[in-house]
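Trainee: Fold the following.
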Amino acid sequence: MTTDVTGSLAGKVALVAGGTRGASRAIAVELGRRGAFVYVTGRTSGQRRSEVDRPETIEGTVARITAAGGRGEAVRVDHLDPEQVRGLAERIDAEQGRLDILVDGVWGGDMHLEWGKPVWEHSLEASLRIIRLGIDAHIVTSHHLLPLVIRQPGGLVVDMTDGTAEYNAEFRKGTSLAFYVAKAAAHHLALAQAYELGPHGCTAVAMTPGWLRSEAMLDIFGVTEENWRDAIKEEPYFAISESPVYVGRAVAALAADPDHKRFSGQTLNSGQLAQIYGFTDVDGSRPDGWRYVVEVQDRGGPPDTSGYR
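Mentor: Have a look, this model is predicted:
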């Protein structure tokens, strides 16, 4: 059974932290498309790049929101700096008086990941940076922004991660200790936030896309969103991949659901919510990425996506 939630978010105030690129950028655009006013924060602006050193900017995300018929504001913020995050909260409070939707997509740790190295061989500096970006920045953001979310019932907090709670219940072979801990932490952040937000009538969840065709991933394979299927020749399991718009639609549908509190404390994924809310990816399909990873990819099965998208 699906529930087609196409409700407007007009009048809602949203913050997408780390909204420069990837899933978070698409979420910001889809929230704006539905009518929410969206603050987009990140470390890469037109004047200065972050350590990720990619061309996408927070202003570029706001331009996409505007093109989709929405409204937003780009604010350069390092979410590891408590004073910058405090200033962001004070600005939103002064301009809006509340925050209805907080999407915490702060990351930027992939460049520090030394794939498959045990902790004693992995750069200690890089490991600690991954933890800081994946955990500390989210706690700093929660500390300063959640007081705005609890101003009125119905608020929604979304912690972005990589992997379902079930998948991350075991170590992610081929990654690293720090990456695994940082991504698995999102499940527990959502649980804790759900408990603390509950008395205020607010909801917290963790959210993961499937195999995401982010800007960086497309560059790795040397393809674009238009010809992404050419990458299947190099990596057959890439056939299950999904565009960032898919998880953007997932979060927007969740935010528009007046009963989203029923998911509080859970880790959700784009394929799961597509079945509930009835939306599709940009090509009209509904990739069920994590089920495919478990049932096909990790078992080394034929890369046929029949029944999975």
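
Trainee: use CA for all of it now, contacts and neighbours both
Mentor: Fine.

Trainee: so where do the helices sit in the stretch 51-200 of the chain?
Mentor: For the stretch 51-200 of the chain, the helices defined by DSSP state H, counting those that start in this stretch cover 58-67, 82-96, 124-131, 137-149, 177-197.

Trainee: what would those look like in a markdown table with distance to P258 and mean neighbour count?
Mentor: Shown next, in a markdown table, are the helices of the stretch 51-200 of the chain (distance: least, Cα to Cα, whole Å; neighbours: other Cα atoms under 10 Å):
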| stretch | distance to P258 | mean neighbour count |
| --- | --- | --- |
| helix 58-67 | 23 | 21 |
| helix 82-96 | 21 | 16 |
| helix 124-131 | 34 | 17 |
| helix 137-149 | 16 | 20 |
| helix 177-197 | 16 | 21 |
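
Trainee: As JSON lines, these with distance to D288 would be great.
Mentor: Listed next are those as JSON lines, based on distance: least, Cα to Cα, whole Å:
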{"stretch": "helix 58-67", "distance to D288": "26"}
{"stretch": "helix 82-96", "distance to D288": "35"}
{"stretch": "helix 124-131", "distance to D288": "28"}
{"stretch": "helix 137-149", "distance to D288": "27"}
{"stretch": "helix 177-197", "distance to D288": "20"}
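
Trainee: I'd like the structure of this one too, to check against the first:
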Amino acid sequence: MNDGWNPPGLGGSVAVVTGASRGVGRGIALALGEAGATVYVTGRSTRGGERTESLPGTVDETADEVTARGGKGIAVRCDHRDPADNAALYERIAADHGRLDLLVNNAWGGYERSAEVPFDAPYWKQPMWRYELFEGSLRAQYDVTRHLTPLMLPLERALIVGISFSDGDIYLGQVGYDVFKTASDRMCKGFAHDLRKSKVTALSLHPGFVRTERVEAAWDALGSGPAAVVHTPEYVGRAVASLLADPAVAEWNGQVVSTGDLAVHYDFEDVDGKRPPAFRLEGRMTLATRMDRLNRVVAAAHASGAQQSR
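Mentor: Prediction:
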């Protein structure tokens, strides 16, 4: 590691990071913990319980690491597609703190079951269950946000961050994926409009090519190394921590921002000391095609591991 990051002081801040068992959500939670925040780590994977897609990582492990880094991690098993779970999360935070400084909408179940049908198949060959996974993920973001926003409204500064991805007018290679990722950005813009008379800022944040557990499994199976522009989940976390600490964060209200561009604006690097630029789609290689290839390799790796363990 070649890490010169000086985390902002976020002691006293209370945050919720959804879908933080692993991947980008975990990286965001850890960076916030390093900055001293209290972080409610939510997700469906728990220690001693079920893990989505049998991937490594649980809310308990992430919360423990948040605490080890200097913050306070609180694990909450939560399926954000269930309104009762979102209501219970609100009640818990209201009882514990009576406030919420940051909500990061990261939970996304749209990649599940990817091995069953090619991710980039044309729409007439796509099963409705995939559309429903996308729809459920967006609905979950909307529902948890409407529940938790009242905890933010009385504050002098608070922040809602939606983790998404699109690339202008470039088609993302799969109808449902394109529609719902675009809708996620649009929803944050709508949040910002409704919040314009408050001190709460809402924005969309686009990570780049992130080295998550899913990507690591693919590289292991392929025997190839990382792309030059790859970055860790904590690079995204540093962007979120920088936004939360910025007294002028309202300038980003309703906007779509990228991790690479925020790294330049706030002058931070990834954990290896590098500063990957904002991710852009290239040529005819669509994001859906990348995801399809990645998911097929990961599925094969999981199947191989299961056979070897028998």
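
Trainee: Out of the helices of the stretch 51-200 of structure 1, which is closest to R21 of structure 1?
Mentor: With Cα to Cα, the closest approach to R21 of structure 1 among those belongs to helix 58-67: 7.5 Å.

Trainee: Spatially central residue in structure 2, please.
Mentor: When Cα atoms, centre = their mean is applied to structure 2, the residue found nearest the centroid is N106 (3.1 Å).

Trainee: distance of that residue from L222 of structure 2?
Mentor: 27 Å (Cα to Cα, to the nearest Å).

Trainee: List the residues that contact the counterpart of A194 of structure 1 in structure 2.
Mentor: Taking TM-score structural alignment, A194 of structure 1 has A192 as its aligned residue in structure 2. Going by Cα atoms under 8 Å, 6 or more residues apart in numbering, A192 of structure 2 touches V200, T201, A202, L203, N253, G254.

Trainee: Try it again at 7 Å.
Mentor: For A192 of structure 2, the contacting residues are T201, A202, N253, G254, by Cα atoms under 7 Å, 6 or more residues apart in numbering.

Trainee: same thing with R146 of structure 2?
Mentor: For R146 of structure 2, no residue meets the contact criterion (Cα under 7 Å, 6+ apart).

Trainee: any idea how far it is from N105 of structure 2?
Mentor: For R146 of structure 2 relative to N105 of structure 2 (Cα to Cα), the value is 12 Å.

Trainee: again, but for S258 of structure 2
Mentor: For S258 of structure 2, the distance to N105 of structure 2 (Cα to Cα) stands at 15 Å.

Trainee: Neighbour count: those two, which is higher?
Mentor: N105 (28 against 21; other Cα atoms under 10 Å).

Trainee: Quick check: nearest residue in space to that one, chain neighbours excluded?
Mentor: G162 (4.8 Å; Cα to Cα, 6 or more residues apart in numbering).

Trainee: which ones are touching the one you found?
Mentor: V104, N105, N106, C188, L203, S204, L205.

Trainee: What lines up with it in structure 1?
Mentor: With TM-score structural alignment as the criterion, G162 of structure 2 pairs with D159.

Trainee: From I101 of structure 1, how far out is its match?
Mentor: 11 Å.

Trainee: can you check V29 of structure 1 too?
Mentor: Distance from V29 of structure 1 to I101 of structure 1, by Cα to Cα: 13 Å.

Trainee: Help me confirm that E34 of structure 2 comes into contact with G71.
Mentor: Yes - the pair E34 of structure 2 / G71 is scored as a contact, 6.1 Å apart, by Cα atoms under 7 Å.

Trainee: so how many other residues sit close to E53 of structure 2?
Mentor: Applying other Cα under 10 Å, I find that E53 of structure 2 has 12 neighbouring residues.

Trainee: what's the closest non-adjacent residue to it?
Mentor: E112 (7.0 Å).

Trainee: So L268 of structure 1 belongs to a helix, correct?
Mentor: No - using DSSP: H, G, I helix; E, B strand; the rest coil, the secondary structure at L268 of structure 1 is strand, not a helix.

Trainee: Matching it against structure 2, which residue comes up?
Mentor: L268 of structure 1 maps onto V257 in structure 2, by TM-score structural alignment.

Trainee: For V240 of structure 2, see how far away that match is.
Mentor: 11 Å.

Trainee: of the two, who's got more company?
Mentor: V240 (24 against 18).

Trainee: Now which residue in structure 1 aligns to the more buried one?
Mentor: By TM-score structural alignment, V240 of structure 2 lines up with V251.

Trainee: Is its match in a helix, a strand, or coil?
Mentor: Assignment for V251 of structure 1 (three-state DSSP): helix.

Trainee: so what's the residue nearest to it when sequence neighbours are not counted up against?
Mentor: Nearest residue to V251 of structure 1, sequence neighbours excluded (Cα to Cα, 6+ apart): I27, at 6.5 Å. Applying Cα under 7 Å, 6+ apart, we find I27 of structure 1 in contact with V247, G248, R249, V251, A252.

Trainee: what's the answer for S204 of structure 2, then?
Mentor: V161, G162, I163, S164, D185, C188, Q255, V256, V257.

Trainee: any idea whether the closest residue to the fifth one other than its chain neighbours is helix, strand or coil?
Mentor: Read it as D185 of structure 2. Leaving aside its sequence neighbours, D185 of structure 2 sits nearest to S204 (Cα to Cα, 6+ apart; 5.7 Å). With three-state DSSP as the basis, S204 of structure 2 sits in strand.

Trainee: Aligned to S204 of structure 2, what sits in structure 1?
Mentor: Aligned partner of S204 of structure 2 by TM-score structural alignment: A206.

Trainee: quick one: its match from V158 of structure 1, how far?
Mentor: 5 Å.

Trainee: For the residue lying closest to T232 of structure 2 once chain neighbours are set aside, the count of nearby residues, please.
Mentor: Spatially, and ignoring its direct neighbours in sequence, T232 of structure 2 is nearest to R211 (5.1 Å; Cα to Cα, 6+ apart). Using other Cα under 10 Å, R211 of structure 2 has 20 neighbouring residues.

Trainee: Nice, that's everything, thank you.
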